[in-house]
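K.L.:
Have a look at this prediction, sequence included:
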Amino acid sequence: MPIEPSGTAFDFIIVGGGTAGCILAERLSADGRHTVALLEAGGEARSPWTVVPAGFYKLLTNPSYNWNFRTEPEPATCMREIAVPRGKGLGGSTLINGMIYVRGQPQDYNRWAQRGCTGWGFDDVEPVFRRLETYVGPDPDDARGKDGPLPVCEVEERPAIAEAFISAGEAAGYRRNPDYNGVSQDGFGYYQVNQKSGRRVSAAAAWLAPARGRKNLAVLTDTFAVKLLLSEGRAAGVEVKRPGKAERLSARCEVILAAGAVQSPQLLELSGIGRPEVLKAAGIEPRHILSGVGENYLDHFCTRMNWRVSRPETLNEETRGWRLLRAVARYALARKGVLTFGTGLAHGFVRTREGLEGPDVQFFFMHASYANAAERKLDRFPGMTLGVTQLRPESRGTIHIVSPDPARQPAIRPNFLATAEDRRAMVEGMKIGRTVMEQAPMDAFRVREMSPGKDCVSEEDWLDFARRNGQTIYHTAGTCRMGGEADPECVVDARLRVRGIKGLRIIDASVMPEMVSGNTQAAVMMIADKGADLVLADTRG
């Protein structure tokens, strides 16, 4: 039988049952030598929508599955509060994300290594990516894993409008890429997703579920971490709130933060670890100075251009009325149809100028258009959307607490479009997107560009559209960044150990020193799996 919590000690305490936490729980409990507690503030993934790929439409604003964070209003984005969804419950954001699986470019990880993160170059992490996945799809470069815990496949439903978009990319001079996770990311094709037989496969399903019966693993849901317990320069445990009571759980070996790029720095600061001026302003007594906590916030900023479509063959129609009933029946009987779609159907990875090592802009094509992009409310007429995002933004924001109350969300300040290069790349990316959509293969579907519209022509017009309409695409990262010994601003070293505090590690998206070129879930899975190797090696040592 699994361990029943009794306020006792564990070898490892993992704070956060999301993507990284589920992987860590499985890996650290696998050999049976160590007792492991996985703490998750949310609950079990009981909603049937968590396994239906299109279910994210239902869960995106559901407080049971989403923390519903929002950014602070900033002048660069017209003083708008921008939604920053983060998954809640076992499986974390893999319960509500678009399931898009992108490793990124080799240069991403080589840049990490060049910044002093020894052991994180692409040659180091590529074998980890292979062992994560069971990939079913074209593998012309022999670059993919075939027997990992996570099933990955290309999207199976391929409407004619998606094929037209890929052909339009070719007509504009780009290649069709059979595997953007292979040797080269450049080009157009279909997205790869973590699905099997038409069902979403979350981190909880792929890693945690097979481990739930282990006697040395305690999975504690509805368990909110309030602060870290520090003793003589060591993380001794975690203070938590559970229904009806508060507890202190102690860690014999390590406390591992896997709460994500919003809540890992938040918990550090609530525990007195961070920038003294931030802590004092929030009413927290500083206990350990680490100036990088909450800094270096990275995210992908995305604009969504959309067009009116001539045929009633888009998700705008297929997810309403009798068509929706037909779609539900088809999914129930065959696990096929529109309910297998996530947030992206076809992709494009392009370069906006000469001299780049790899693509700097990513396209997300979907045969749907949104009356409200933040809430994924669809238009009531046929439409299609092209999301445009800069892959490696230079802009850096912050995430810091503003109160000693653990239940109060921290101040999220993305600082989008802060640099000239970020503004240039976004504008050029949108221009290229329009050029692709104006190619002949789209003629049979395209009626007119609705947003930003034909009157958007100057650099100022494009940038104004981005400022007024752009959203994050929920790739929060970097707020407890990794660095080398000579880097005074890093929060963790290359073995993911918090600087200056023994027995404390961070293993999640917050440790990324720079953004990866694409959706971040694959990189987080890699960080967790490699991080587990580091924990086990250091424990044996």
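P.N.:
Nice, thanks for sending it over.

K.L.:
For the rest of this, base every contact and every neighbour count on C-alpha atoms.
P.N.:
Will do.

K.L.:
Quick check: closest non-adjacent residue to residue 234.
P.N.:
residue 502 (4.5 Å; C-alpha to C-alpha, 6 or more residues apart in numbering).

K.L.:
Tell me the spacing between the one you found and residue 292.
P.N.:
Distance of residue 502 to residue 292, computed by C-alpha to C-alpha, to the nearest Å: 18 Å.

K.L.:
and those two? which has more neighbours close in?
P.N.:
residue 292 (21 against 18; other C-alpha atoms under 10 Å).

K.L.:
Tell me who's in contact with the nearest residue to that one once chain neighbours are set aside.
P.N.:
Excluding its sequence neighbours, the residue lying closest to residue 292 (C-alpha to C-alpha, 6+ apart) is residue 489, at 4.8 Å. By C-alpha atoms under 8 Å, 6 or more residues apart in numbering, the residues touching residue 489 are 290-292, 483.

K.L.:
Which of these sits closest to residue 89?
P.N.:
residue 292 (27.9 Å; C-alpha to C-alpha).

K.L.:
Show me the helices in this structure, by range?
P.N.:
Applying DSSP state H to the chain gives helices spanning 19-29, 56-59, 106-114, 122-132, 160-171, 203, 209-211, 260-270, 276-281, 315-318, 321-334, 420-437, 459-469, 521-540.

K.L.:
Columns distance to residue 298 and mean neighbour count on top of those, output as JSON lines?
P.N.:
Below are the helices of the chain laid out as JSON lines (distance: least, C-alpha to C-alpha, whole Å; neighbours: other C-alpha atoms under 10 Å):
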{"stretch": "helix 19-29", "distance to residue 298": "18", "mean neighbour count": "27"}
{"stretch": "helix 56-59", "distance to residue 298": "23", "mean neighbour count": "19"}
{"stretch": "helix 106-114", "distance to residue 298": "14", "mean neighbour count": "20"}
{"stretch": "helix 122-132", "distance to residue 298": "20", "mean neighbour count": "18"}
{"stretch": "helix 160-171", "distance to residue 298": "29", "mean neighbour count": "21"}
{"stretch": "helix 203", "distance to residue 298": "23", "mean neighbour count": "27"}
{"stretch": "helix 209-211", "distance to residue 298": "31", "mean neighbour count": "16"}
{"stretch": "helix 260-270", "distance to residue 298": "9", "mean neighbour count": "27"}
{"stretch": "helix 276-281", "distance to residue 298": "19", "mean neighbour count": "17"}
{"stretch": "helix 315-318", "distance to residue 298": "31", "mean neighbour count": "21"}
{"stretch": "helix 321-334", "distance to residue 298": "37", "mean neighbour count": "14"}
{"stretch": "helix 420-437", "distance to residue 298": "13", "mean neighbour count": "20"}
{"stretch": "helix 459-469", "distance to residue 298": "17", "mean neighbour count": "18"}
{"stretch": "helix 521-540", "distance to residue 298": "14", "mean neighbour count": "19"}
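
K.L.:
take a look at this one as well, against the first:
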Amino acid sequence: MAEREFDYVVVGGGTAGCAVAARLSEDPDVSVCLIEAGPSDVGDDQILDLSRWMELLESGYDWDYPIEPQASGNSYMRHARAKVLGGCSSHNSAIAFWAPKENLDDWAAGGATGWSAEECYPFYRKLETALDTTEEAEAPGRGTDGPVTIRTVGDQDPCGEALLAACEQVGLPTTPFNTGRTVLRGANWFQVNAKPDGSRSSASVAYIHPNLDRPNLTLMTGYRAEKLNLDTSGPRPRATGARLRTPDTRHAIDVTARREVVLSAGAIDGPKLLMLSGIGPAAHLREVGVEVVVDAPGVGENLQDHPEGLVQWEALQPMPTASTQWWQIGIFAGSEGRTTPDLMFHYGSVPFDMNIVRYGYPTADNTFCLTPNVTGAQSKGTVRLSTRDYHDKPKVDPQYFTHEHDREVMIRGIRVAREIAAAPALKEWVGKELAPGEQDSTDEELFEYIRKTHNTVYHPSCTVKMGADSDDMAPVDAQLRVKGVDGLRVADGSIMPDLITVNPCITTMMIGERCADFIRNPR
């Protein structure tokens, strides 16, 4: 069995893992290994050209996880998880937001000490170079020399311009994003982590591509982790590395970490790998035949997501034939009395019929849509092993719309979308409502449509949440160390105590930055 040894082993070359590996390898006196199950994205225009991102769904770059049958949701839905260097930052629409101050302060107040907005915002600044942004007096100050380029979408989209005017007419003013002020009600063109030429500024492009020649950074693509290796001979188990396999070999490869292992495999594969390694809910592990090393009941619990609805219209004028990434505008429509919005929309300038055609809803080639999503969904699910074989996909059960709050917010979202579409500014654009269609008007009719056809914004998170040492359902502490195991941290979207209001990609990079800082500067 071949063996390799490093100071640090990062399992998962995704949105956070790339940041962790790059920052740790800035120290020339340590060696770092970054492991990614998928291929490299270097020179691959299918990945790097942001406008082609929708081609990646259910492609060879997608782990493509089905979900368990849903009592209140769309059982046909699938979760796209990227199988490529850069992870979901190489696979998504690159919408870039800092987390609202209120979200981060709630994390800290709930037991994630050190994760307040005041303590996290410097790491957002560290990772970004922000282009053409609007600053306000209360803005936290945008970064100017970080590896990730963030800029405002500048598409020539007359329907989008009319949409922003329509939003103004219904009380949702054009409001700058990422200024330090949480937008409760407003709309604007998105900011994206992309370069001016339309190529991605993903975690791999930003953190790994410029550093491929570092002698102390080893990149291993095409290697899938079977399990984490744990030494159980001492008073506490210690992570010593990972066992890897490639699709074309029967032989395992062990990589060894002299100092620490960082697991950055995401909110689905991360808890799966922990459980396969014996770290998870003891009863479940025994049920599937995995030896229990650490009884960690919170592993795979607390799955949160942004469920997404759809209102789609036939366009009366030709829609754009080119775009930065086809989802260019965000709209927030928070309820009165809230400090963060409970409802967000993405405006799409292309047909989005993947979940409606099976039910006979009409579609067309020239359409636009608004996709309301529940930003603070109260329905929470689980990730569980299906078997103890690492080849097998885990059981992903988001339990969509099992909480009444989520139903109410989504129904309101469809009504708000219709209100925007009825505004005078969109009169020359809005044709027939294709889905759900004007025949659905009652709350019951609208929820039945939602239940059958809803999608996701592909933001599964929170399945290995961080929290106070006393919180038995928080598998990691506030410095991302796995409780009960030495030498093991988790750094990805799974560690969020609660999913943030907005698209979480940039926050996941920030988590990677913070993990590297914890390791390099022990508290």
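P.N.:
Received the coordinates, thanks. Model, not experiment: these values are computed from the prediction.

K.L.:
How alike are these chains, TM-score-wise?
P.N.:
The TM-score (TM-score structural alignment, normalised by the length of the second structure) is 0.94; 507 aligned residues with a C-alpha RMSD of 1.7 Å.

K.L.:
Quick one: closest of the helices of the first structure to residue 231 of the first structure.
P.N.:
helix 260-270 (14.5 Å).

K.L.:
so the closest one corresponds to what in the second structure?
P.N.:
The alignment of helix 260-270 of the first structure onto the second structure (TM-score structural alignment) spans residues 266-276.

K.L.:
Just put the helices of the first structure in TSV and tack on distance to residue 367 of the first structure.
P.N.:
Formatted as TSV, those follow (distance: least, C-alpha to C-alpha, whole Å):
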stretch	distance to residue 367 of the first structure
helix 19-29	28
helix 56-59	15
helix 106-114	30
helix 122-132	30
helix 160-171	7
helix 203	27
helix 209-211	34
helix 260-270	31
helix 276-281	45
helix 315-318	6
helix 321-334	15
helix 420-437	13
helix 459-469	19
helix 521-540	23
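
K.L.:
Quick one: closest of the ones you listed to residue 414 of the first structure.
P.N.:
helix 260-270 (11.5 Å).

K.L.:
mean distance, the closest one to its aligned residues in the second structure?
P.N.:
The superposed helix 260-270 of the first structure is, by mean C-alpha distance after the TM-score superposition for the first structure, a mean 0.5 Å from where its aligned residues fall in the second structure.

K.L.:
Quick one: map the residue nearest to residue 234 of the first structure onto the second structure.
P.N.:
In the second structure, the residue matched to residue 502 of the first structure (TM-score structural alignment) is residue 486.

K.L.:
Was I right to think its match contacts residue 238?
P.N.:
Yes. Here residue 486 of the second structure reaches residue 238: they are 4.5 Å apart, a contact under C-alpha atoms under 8 Å.

K.L.:
Which neighbours do these two have in common?
P.N.:
Contacts common to residue 486 of the second structure and residue 238, judged by C-alpha under 8 Å, 6+ apart, are absent.

K.L.:
Next one: the residue nearest to residue 234 of the first structure from residue 510 of the first structure, what distance?
P.N.:
19 Å.

K.L.:
Could you check which residue of the second structure pairs with the residue nearest to residue 292 of the first structure?
P.N.:
Under TM-score structural alignment, residue 489 of the first structure pairs with residue 473 in the second structure.

K.L.:
What does residue 304 of the first structure correspond to in the second structure?
P.N.:
Per TM-score structural alignment, residue 304 of the first structure is aligned with residue 310.

K.L.:
quick one, what contacts that match?
P.N.:
369-372, 414, 435-436, 454.

K.L.:
who wins for neighbours among these?
P.N.:
Counting by other C-alpha under 10 Å, top hit in those: residue 372 with 32 neighbours.

K.L.:
how about the nearest residue to that one, chain neighbours excluded?
P.N.:
residue 345 (4.4 Å).

K.L.:
my read: that neighbour touches residue 334, true?
P.N.:
No. Look at residue 345 of the second structure against residue 334 with C-alpha under 8 Å: they stay out of range, at 10.9 Å.

K.L.:
which of those two has more neighbours?
P.N.:
residue 345 (25 against 20).

K.L.:
what's the counterpart of that one in the first structure?
P.N.:
Residue 345 of the second structure maps onto residue 363 in the first structure, by TM-score structural alignment.

K.L.:
just checking, that match touches residue 386?
P.N.:
Yes. Residue 363 of the first structure lies in contact with residue 386 (C-alpha under 8 Å); the separation is 6.4 Å.

K.L.:
Now the common contact residues for the two.
P.N.:
residue 433.

K.L.:
from the chain's centre, how far out does the strand ranked longest in the first structure sit?
P.N.:
Longest strand in the first structure, counting residues (DSSP state E): strand 245-257. Relative to the centre of its chain, strand 245-257 of the first structure is centred 26 Å away, using C-alpha atoms, centre = their mean, to the nearest Å.

K.L.:
try stretch 32-47 of the second structure
P.N.:
Offset of stretch 32-47 of the second structure from its chain centre (C-alpha atoms, centre = their mean): 18 Å.

K.L.:
Now it: buried residues?
P.N.:
32-41, 46-47 (16 or more other C-alpha atoms under 10 Å).

K.L.:
what does it contact?
P.N.:
Residues contacting stretch 32-47 of the second structure (C-alpha under 8 Å, 6+ apart): 6-14, 17-18, 21, 24-25, 48, 52-53, 55-56, 61, 83-86, 90-91, 204, 209, 216-225.

K.L.:
For PyMOL, what selects the buried ones among these?
P.N.:
In PyMOL, this line selects whichever of the contacts of stretch 32-47 of the second structure come out buried by 16+ other C-alpha under 10 Å:
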select buried, resi 6+7+8+9+10+11+12+13+14+17+18+21+24+25+48+52+53+56+61+83+84+85+86+90+91+204+216+217+218+219+220+221+222+223+224+225
